[in-house]
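Q: Task: produce atomic coordinates for the following.
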Amino acid sequence: MSVWAWPGISVPTLPVAPVADAASVPARVAVAGGEALGLALRIARAGLAVDLVEADAVDAARVADMAQHAALPALTVGVDRGVLGEAALVLAAPGWEEALPAGAVRLGAAFTICGGVAELFGAPEAARALALHLGFRPVDAPPGGLAGPMADAMDGAAEALALSGAVPWELDEALVAAGFAAGPFERQDEDGVDTCLARRRARLQAMAPVVPRMVAEGRLGRKGGVGWYRYPGGGGRVVDPLIEDLVREEAWFAGVSQRSIPADEALGRVTLALMEQAATCALDGADPQVLDRVAVLGIGYPARLGGPLAQAVALGASLGPAMQAAGLRALPRWLARA
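A: Here you go, the predicted model:
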C-alpha cells in the first residue's frame, strides 16, 4: 500500500468557531488598493458598507469594471482619499504606497486572509470582529504568518507539478479526492492570484514563471472572472483549456520536459511540501498543534489526518525514503525531536 493511502488518524475535535460581537463589527470599511478587491467584495456581500480607493482614476476604472458584475450597492470604487479618514476600519493592500490614517491595517502583515483563516499580528479588535463576521477563523500569528507560508509551499509544489506536466484541475481533483477541502489552484482563484503572488514575492519565494504571467495577463481568479479556471458571468468555475496552453508554453521557455504525472505522485509531493514548511515553522518556535489547526482551517488539509505534522508523526519511519528522495531538511529534524 502506498504511504499516501492515508489511514485515518485519531485527532481532537476542532473547536467551534467563535461568533463576532455585532457591536464590534465596523459599520463602514475602507480598502486602499485594488489588489484587495476580492476582500472588498466579500465585505460588501456580508452586508457592510465598503469603499475601495484606488491610487488613480485609470486604476479605479479598471477595478470598477472588474467589480461591476457583482452588482453590490454596498461597494463603491473611487479615488477619494477622504473616505479613508471616515471609515471605522481601513485595510491597505500590500501595494498601497500613499499615506494612510493612523490605525490603518496592512493586509499581508497585520491582517492576512488565507483560505478559511485570518491571521492577525497586532491588528485592532475591529479587524478581528470583521474576520469573524466574514466567516474566517482569527488566529494570532507571528510576523509572516503560518497559513500563508504553508499555502505558498503548497502552491509552489503544485505549480512545479503543473510545469512538469500535471493538469491543474486534475491535480485539484486528486487533492479533493484525498480529503483536502480544495485544491491549490481553486484556492488561489478564491484568494486572488495576484494576492497570492504578492504574498510570495514579499517572502522572496522562488516560483515557476506561470503565476507572474497570469497576473500580468489579468488572470486574477474569481474576482476577475478568470484565473486557473474561468467564471462565466461571475458564476461557478469551469475548466479553461487556455491555461494548459499557457503552462505548456512556459514549460517550453523554461526548458522543462513535460510528462504524465500519476495522482499518487502529485499528492505525495504536495503533501511533503506542506509537511516541510510546517516543520520549518515548528523549528522556528511555532506550536505544532496550532500549525496543524491552521493547516486544516486555513488551507483545507484533511481534518481526519489532524494536519501535516500529525500525519507525519503517524506515518513515522515510512516517510524516510520519500523525505530522502525529496531532499527535505526541516521535516527529518523536527521528527527526530517530536
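Q: only C-alpha atoms for contact and neighbour calcs from this point on.
A: Noted.
Q: Would you mind measuring from Y229 to A174?
A: Per Cα to Cα, to the nearest Å, Y229 is found 16 Å from A174.
Q: which residues in the stretch 151-300 of the chain form helices?
A: Along the stretch 151-300 of the chain, the segments classed as helices by DSSP state H, counting those that start in this stretch run 168-177, 184-191, 193-202, 210-216, 241-254, 263-283, 288-299.
Q: nearest to M150, of those helices?
A: If you check each of the helices of the stretch 151-300 of the chain against M150 by Cα to Cα, helix 263-283 wins as the nearest, at 5.8 Å.
Q: hang on, the earlier thing: which one of the helices of the stretch 151-300 of the chain lies closest to A131?
A: Here helix 288-299 is closest among those (Cα to Cα), at 12.9 Å.
Q: Quick one: name whatever helix or strand follows that closest one.
A: Going down the chain from helix 288-299, the next helix or strand is helix 308-315, by DSSP states H and E.
Q: Nearest to R137, out of the helices of the stretch 151-300 of the chain?
A: That would be helix 288-299 among the helices of the stretch 151-300 of the chain, by Cα to Cα, at 7.5 Å.
Q: quick one: P138 from R199, how far?
A: 18 Å.
Q: For the comparison step, fold the sequence that follows:
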Amino acid sequence: MSDQRRSPVQALFRRVIAINGLVFTAGTLVLALSPATVSPLVRLTEIPVLIVGLALILAANALLLRRSLAPLGALTALMRRVDLLRPTDRLADSGNGDLADVVRTFNAMLDRLEAERTAASAHALAAQEGERQRIARELHDEIGQSLTVVLLGLKRTADRAPDDLRDELRTIQETVRSSLDEVRQVARRLRPGVLEDLGLISALNALAADFPGVPVTRRLDARLPPLGGEAELVLYRIAQEGLTNVARHAGASRVELSLVRRPGGVLLSIVDDGRGGPIRESAGIIGMRERALLIGARLTIEHPPEGGTAVRLAVPVGEGD
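A: Presented below is the predicted three-dimensional model:
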C-alpha cells in the first residue's frame, strides 16, 4: 500500500545506504576537484594521498553512522534494566529520524506493560484484601465466639469442680484465653479496623505497640495532607510488612517507624539496626513493590553504612489533594 509507513528496518537500511553514498560521493568530488592526481601506475609519492583520502572517507562514514545509530545503544541499555516492579526511565526522543520511531514505540510498549501490570496488581491486591477481610470476620465471629463459649464453660466447670481438678481446669482456661487473644490479634492484622475507625496514625501506633520483642521508636506526623483510603491502606500494609520482616529476619535491637510530611507528599520509613545483608526479592518485598506502584509511590530498600536495613516509601500528594 502506498500510504503504509516504512518499517524501522527498511528505514535504517536506507539511512545507512544514504550515509555511505553521501560520504563516497563527497570523497569522489574532493578527489576530482582537488589538484591531487594519480597516475595509471601509482607512484610511491601518491600512496600517502590515497591513504589519507581513504582514511578521511572511513572516518567521516564511521562518525556519521555512529551518531545516527547512537539511540540503539541507549535503547539496549534501557532494555537490560527494565523492571516492571520499579519505575523505569523512558528514553528521550532525540528526533533522530527513523530511529526516533523505534524509541517512541519502545516507550509506548513500556507504558502499556506498566499499565497492564498495575491493573493486574490492583485486581489481585483487591481480591487479597477481600479475602483477608473474610478470614478476619470468620476468625472474629466464628472461632472467636466459639473460644469465648469454651472459656465461659470452663469457668463454670472450674467453679464447681473438686479442688484436685480446679487448678488443672484453670490452667486450661488460661490456655484457651491466650488462644482467644492470639485469634483476635490475627484478625486485627488481617483487617485493620482501627485504620477505618480512627485513621492512619492511630493504626500505625497500634501496629508499633503490638510489635514483639523490640521497642519501636515512633515519629508520626499528625499534620499529614489528605491521602485517600487507598494510599492509607498501602502505607499501613507496607509498614506492617516492613515490621514483620524486622521481627522475622533482622535480629534488631532497635526499630524506628516514621511517617512525616515532606514537599510534594509524605515519607514512610522503617529503619532497624539488625543484620542487613543482600536484599532478596521475597514474596513480601514483591508485594510491597506492587502496592507502591498502585499509588504511584517510590519504594527503596537500602542498607545504611552504619548497618541494618532502611525501607522507605515516598508517596506523592498533588496540590489539590
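Q: So after superposing, what's the score?
A: Between these two chains, after superposing, the TM-score reads 0.26 (TM-score structural alignment, normalised by the length of structure 2); 148 aligned residues with a Cα RMSD of 6.7 Å.
Q: Y229 and A174 of structure 1: which is more packed in?
A: Y229 (24 against 19; other Cα atoms under 10 Å).
Q: Correct me if wrong: the more buried one contacts M214.
A: No: here Y229 of structure 1 lies out of contact with M214, judged by Cα atoms under 8 Å, at a distance of 11.4 Å.
Q: need the contact list for A336 of structure 1.
A: Residues in contact with A336 of structure 1 (Cα atoms under 8 Å, 6 or more residues apart in numbering): none are found.
Q: what helix or strand is it on?
A: helix 330-337.
Q: That helix: which residues count as buried?
A: Neighbour-count burial for helix 330-337 of structure 1 flags A330, L331, P332, W334 (criterion: 16 or more other Cα atoms under 10 Å).
Q: got CSV for those, with distance to V29 of structure 1 too?
A: Below are these laid out as CSV (distance: Cα to Cα, whole Å):
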residue, distance to V29 of structure 1
A330, 41
L331, 41
P332, 45
W334, 42
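Q: of the residues you listed, closest to G268 of structure 1?
A: Once Cα to Cα is applied, the member of those that ends up nearest G268 of structure 1 is L331, at 14.2 Å.
Q: contacting residues for that closest one?
A: Counting by Cα under 8 Å, 6+ apart, L331 of structure 1 has contacts M275, E276, A279, T280, M323.
Q: how close does the first one get to R201 of structure 1?
A: Taking Cα to Cα as the measure, M275 of structure 1 falls 21 Å from R201 of structure 1.
Q: Settle it for me: which of the two has more neighbours?
A: Set M275 of structure 1 next to R201 and count neighbours by other Cα under 10 Å: M275 wins out with 27 against 12.
Q: what's the spacing between that one and R128 of structure 1?
A: 28 Å.
Q: Could you tell me how many residues sit around R262 of structure 2?
A: For R262 of structure 2, the tally of surrounding residues (other Cα under 10 Å) stands at 14.
Q: where's it relative to L268 of structure 2, distance?
A: 10 Å.
Q: hmm, who's touching the helix or strand hosting N245 of structure 2?
A: Here N245 of structure 2 sits within helix 229-245, counting by DSSP H and E. With Cα under 8 Å, 6+ apart as the test, helix 229-245 of structure 2 has contacts from 195, 200, 203-204, 207, 211, 257, 268-270, 284, 288, 291-292, 295, 311, 313, 315.
Q: Which helix or strand lies directly C-terminal to it?
A: Past helix 229-245 of structure 2, the next helix or strand by DSSP H and E is strand 255-262.
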